[in-house]
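Chemist: no sequence for this one, just the structure:
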């Protein structure tokens, strides 16, 4: 049994003795710049802004805008804070609630996702306004559009008679230079548990929108049934003439659509990248994390919002590194910042040019100190957990499961020593996926053990896991062992310091989805042998190009990878690692329904999650 080595206790960081006692403050990072994107994502953001701005400016007079809490963070990537809204006459902004605060503007504009619960909240607040005889024009802006269910709710409540409903068609949110998200937060249970296929149409719509900007994508690979359904929708839209004819030379040479069910294992494997662990342990939501100052090694419990994107130069370098390497990298940065601070001109011993030069560099130095302080605090919060014996024990057992070296009884026994439910269930799910289920008797024993230790409420979770095929009794032998060997999914001796192979992202396991992309990137296809072993079908499609010049030659090699059902930070790091390979001729951008991990899946399946009420347009 090998020991996970992080080495975080071997170093001590400080840029200045007094700085460690200063109050915590948020990172100086802002919204992502999008300047180093392989695609011109600014065009996407500008177009989404244009749609929203046009609708808002059609409403004369000042506006009070009421924002659905599901929208507030993703919308920030389009409106860049409240600046755009204020330009369009927003004099007041408040959060959606059954009873709104006071406002004096003649126009009340709701920003809503078509989620039944939130539509009903808006209806309640409008009824309250009617009771109070508040005279205002009411507008309901739906993101991306009002659905049949939402229309029925509005009609049944009588609200549709007193308000104006408008579709924004805004649904692509640029989270960073290479990541676009539709932010369908509950896509996984809605798609796989409730068989709600709405997210597939939304993904297809997003791909069609991108083709309007970047040209028709000539090569398409779909992995998984839902991925194929998305591609069929895209192709059908073109056949039916619902899309404008695109005469642009294609900027994207290949589209790869991956159904989450094609690689169900990876979300349940613990990430060891810096960004992955921050999400796993602290929770990243729409590119930011909120933590208490105490978790970051301070005395106060005051919450701090930290943006995590490429506008933070430290995070841009550290995000995809294994936690073992992050410790070393931050140590080096601390030394560098200290040396730059000590290089300040000394009174009486410096020339005018030296003083001017230092003053010129001072803002950047202050920013570096701020970034360093932020990431030392985040690292402290993360390594407080990763240094624990419980974390190491769970990680070692997890990798034994992946290598086929432990039993379900070993996992179930964790409950006896107080291991949290999420950890026990994740490991059982992982074992079930790797081994095509548990023997029926062992399956019953494992379920009984979980129910006994964690209570009857876990029955709903266990039922949902079985319904999704994540934790099931074995019916037949599977192919994971063969895939593990053929695709080199499990690697020995990975310390995380070298990023030469994508298995560094977990210190030993390479995501199956990442290996499939590696094959597509380097060999141009998934081999027939691997395609037969996968639980998901693989289909290749070519689209006919019609460029203005008649020349279909691609200007650059770039692939758009679309994850239907969610992507993990583990996979994002693995995809980014591909460009470090010597024979890789592709840059990659990612479009996803949402970002998830195993803990999020388990939380969602532990609840009675209603289906997303976003059926296709009428």
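Modeler: Looks like it came in fine. Just so it is clear, the model here is predicted, and its values are computed rather than measured. Numbering: from 1, shown residues only.
Chemist: can we go C-alpha only for contacts and neighbour counts from here?
Modeler: Fine.
Chemist: where's the closest residue to residue 421 other than its chain neighbours relative to residue 424, distance?
Modeler: Using Cα to Cα, 6 or more residues apart in numbering and skipping residues adjacent in sequence, the residue nearest residue 421 is residue 454, 6.9 Å away. Separation of residue 454 from residue 424 (Cα to Cα, to the nearest Å) stands at 10 Å.
Chemist: The two: who's more crowded?
Modeler: Neighbours were counted for residue 454 and for residue 424 using other Cα atoms under 10 Å; residue 424 has more, 19 against 14.
Chemist: Would you mind confirming that that one makes contact with residue 416?
Modeler: No: with contact defined as Cα atoms under 8 Å, residue 424 does not count as touching residue 416 (10.6 Å).
Chemist: and residue 531, how far is that from residue 477?
Modeler: 17 Å.
Chemist: okay, these two: which has more neighbours?
Modeler: Legend: neighbour count by other Cα under 10 Å for residue 531 and residue 477, higher for residue 531 (16 against 10).
Chemist: here's the one I want to compare it with:
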């Protein structure tokens, strides 16, 4: 994890803090430990903090999946269930404990522990009481307050994809409280951030929670707050402010990978066959199950640093050039006139060259997978339709003709008739609605009717959720054209081979609104876009945080202040997304940081990494067990036995 400390902000400290918090929960546990997981996503996230060698140091000897029908392995005197504060997970844990007690009498000596990440939950403890399990664990319930997981040296996440749904649909602000707690903890490590900007209701709530917590603990943390600030600005962005940037297909290498295979906690799974030679693929016997290979994707991989923020169409040629360079190095040292000194140097570099060649081959296989996807007619038509919607006031014409945002989209109608994936259909409808500041009632009713009749009545609540979230709805004041023009969100003459502004490349001619908000903090300032900020949803934040008097005097010293503004030390802004961020937006911020003309550098934090599909899926209600008659059958059999 050395790559986490490669920038001005050492995010390795977040990992160390998380380890300390995690290990503190195990201090009072005597004997060997068996860990039970019921959430793969949480396990992957915690793997960024505590790996298997570290777990073995704290006496963990086995891990198992707490799934339906599972029984706790009877190999350790302590069993620790690690879970998010989720009722479904608690229900599952209770069932596993009760089933183990019923089927394995030798497990009576086992002590059960329950660890909540990142916070305890009263409702979950009430469920434990309802299930008759609370007495079993009541003295062994822990809160593991790991708020942030470092994903890279300029990017961290809370890994809470349910955050937007909770605060937007369910009026549950508990994740916002955790975000505020984490940001205050970050300020304890890196100094009080002098200037705070923000936009949106959730951003205002997080800032209020931060101020309240600082007020409550100001005395205890007086010494810590003397740390000289590393960050100059904090920008809090409520995802509701910029729903538009979630919906188009991401066209960076990293973004399209996430759209295709879903990157989760810096790792993605690929079919193992794509990394094998053609001869080995043909020799491999046919199997019903596809072997998957897990690949880690972060700045620990030098080739990934070079390619992740590029347009996916430029990655292939870049890898070919890299491979040609490696081949030239090999060929050069096969010549007869090679001296012994050169040969010795080549031999010492040989392990590095071999590793580099294997790495390039790995990314070539992944890039080929993306190329195959991008060459399908479905993908091309999807991108074309998104471009038509984004550039609806330009002369771009797709195969279906110009798009009229006030009418139903023929491509959407065709997709519904073909029963394309529901997320694909909803994504295009939401894109049309957001760009048009709502849909005419006739068009909205038509889309709803077509979806319900084609996909089923279970999606009625999904449509209602999308309305409440602001993704679809009736027409409001048409402000999007002025927003696009003032913030320069569209480049009509965009060419991915030589873009005028690099941040347009992440969405093929569209610059994310959220990134423009961050860019305008430095130059020309938020005062220049005051009118636009008024039409964007939610309140605006522009506050100065109080810093200790001694530190304030130090920062007001011209000789000290100049160090924050010179070219070698550009203004550093922490941008925190509440509700999720896409990899494309992160890439755009990286491009701004790399551009010396901006005089600004960015670190991005978020509640979760999302894309258009995963964001919409989080707003869907789960009806997978709505018609499950298992419990009814079980109840009927018990009733018959009693008779």
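Modeler: Looks like it arrived, so ask away. Predicted, not measured: the structure shown is a model, and the values here were computed from it.
Chemist: which residues of the second structure fall in strands?
Modeler: 33-37, 60-65, 78-83, 111-116, 141-143, 149-152, 155-157, 195-199, 233-238, 267-271, 292-296, 540-544, 571-578, 600-606 (DSSP state E).
Chemist: The third one maps to which residues in the first structure?
Modeler: Residues 107-112 of the first structure are the counterpart of strand 78-83 of the second structure, counting by TM-score structural alignment.
Chemist: Now tell me what touches that stretch from outside.
Modeler: 59, 61-68, 71, 96, 118-119, 122, 136-143 (Cα atoms under 8 Å, 6 or more residues apart in numbering).
Chemist: Just the buried subset of these, please.
Modeler: Buried subset of the contacts of stretch 107-112 of the first structure (neighbour count, 16 or more other Cα atoms under 10 Å): 62-68, 96, 118-119, 122, 136, 138-143.
Chemist: what comes up buried for the match of strand 78-83 of the second structure?
Modeler: Buried residues in stretch 107-112 of the first structure (16+ other Cα under 10 Å): 107-112.
Chemist: Next: stretch 417-426 of the second structure.
Modeler: 422-426.
Chemist: Just those: which are in helices?
Modeler: 422-426 (DSSP state H).
Chemist: can you put the residues you listed in TSV and add distance to residue 498 of the second structure?
Modeler: Shown next, in TSV, are these (distance: Cα to Cα, whole Å):
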residue	distance to residue 498 of the second structure
422	35
423	32
424	30
425	32
426	33
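Chemist: right, and out of the buried residues of stretch 417-426 of the second structure, which lies closest to residue 437 of the second structure?
Modeler: Nearest to residue 437 of the second structure among those is residue 426, at 15.9 Å by Cα to Cα.
Chemist: Could you find the closest non-adjacent residue to the closest one?
Modeler: residue 616 (7.8 Å).
Chemist: One more: residue 535 of the first structure?
Modeler: Here the residue nearest residue 535 of the first structure, using Cα to Cα, 6+ apart, is residue 262, at 6.3 Å.
Chemist: check contacts around that neighbour.
Modeler: Contacts for residue 262 of the first structure were tallied using Cα under 8 Å, 6+ apart; they are 223-224, 513, 534-536.
Chemist: Could you rerun that using 10 Å?
Modeler: For residue 262 of the first structure, the contacting residues are 223-227, 512-513, 534-538, by Cα atoms under 10 Å, 6 or more residues apart in numbering.
Chemist: which among the buried residues of stretch 107-112 of the first structure gets closest to residue 82 of the first structure?
Modeler: Nearest to residue 82 of the first structure among these, with distances taken as Cα to Cα, is residue 111, at 13.4 Å.
Chemist: circling back: the residue nearest to residue 421 of the first structure is in contact with residue 462, isn't it?
Modeler: No: between residue 454 of the first structure and residue 462 there is no contact under Cα atoms under 10 Å: 11.6 Å.
Chemist: circling back: any common contacting residues for residue 454 and residue 424 of the first structure?
Modeler: Shared contacts of residue 454 of the first structure and residue 424, counting by Cα under 10 Å, 6+ apart, come down to residue 415.
Chemist: what about the residue opposite residue 41 of the first structure in the second structure once aligned, distance to residue 621 of the second structure?
Modeler: Correspondence of residue 41 of the first structure to the second structure, assessed by TM-score structural alignment: residue 11. Using Cα to Cα, residue 11 of the second structure is found at 36 Å from residue 621 of the second structure.
Chemist: how close does the counterpart of residue 324 of the second structure in the first structure sit to residue 328 of the first structure?
Modeler: The alignment partner of residue 324 of the second structure in the first structure, by TM-score structural alignment, is residue 335. Distance of residue 335 of the first structure to residue 328 of the first structure, given as Cα to Cα: 11 Å.
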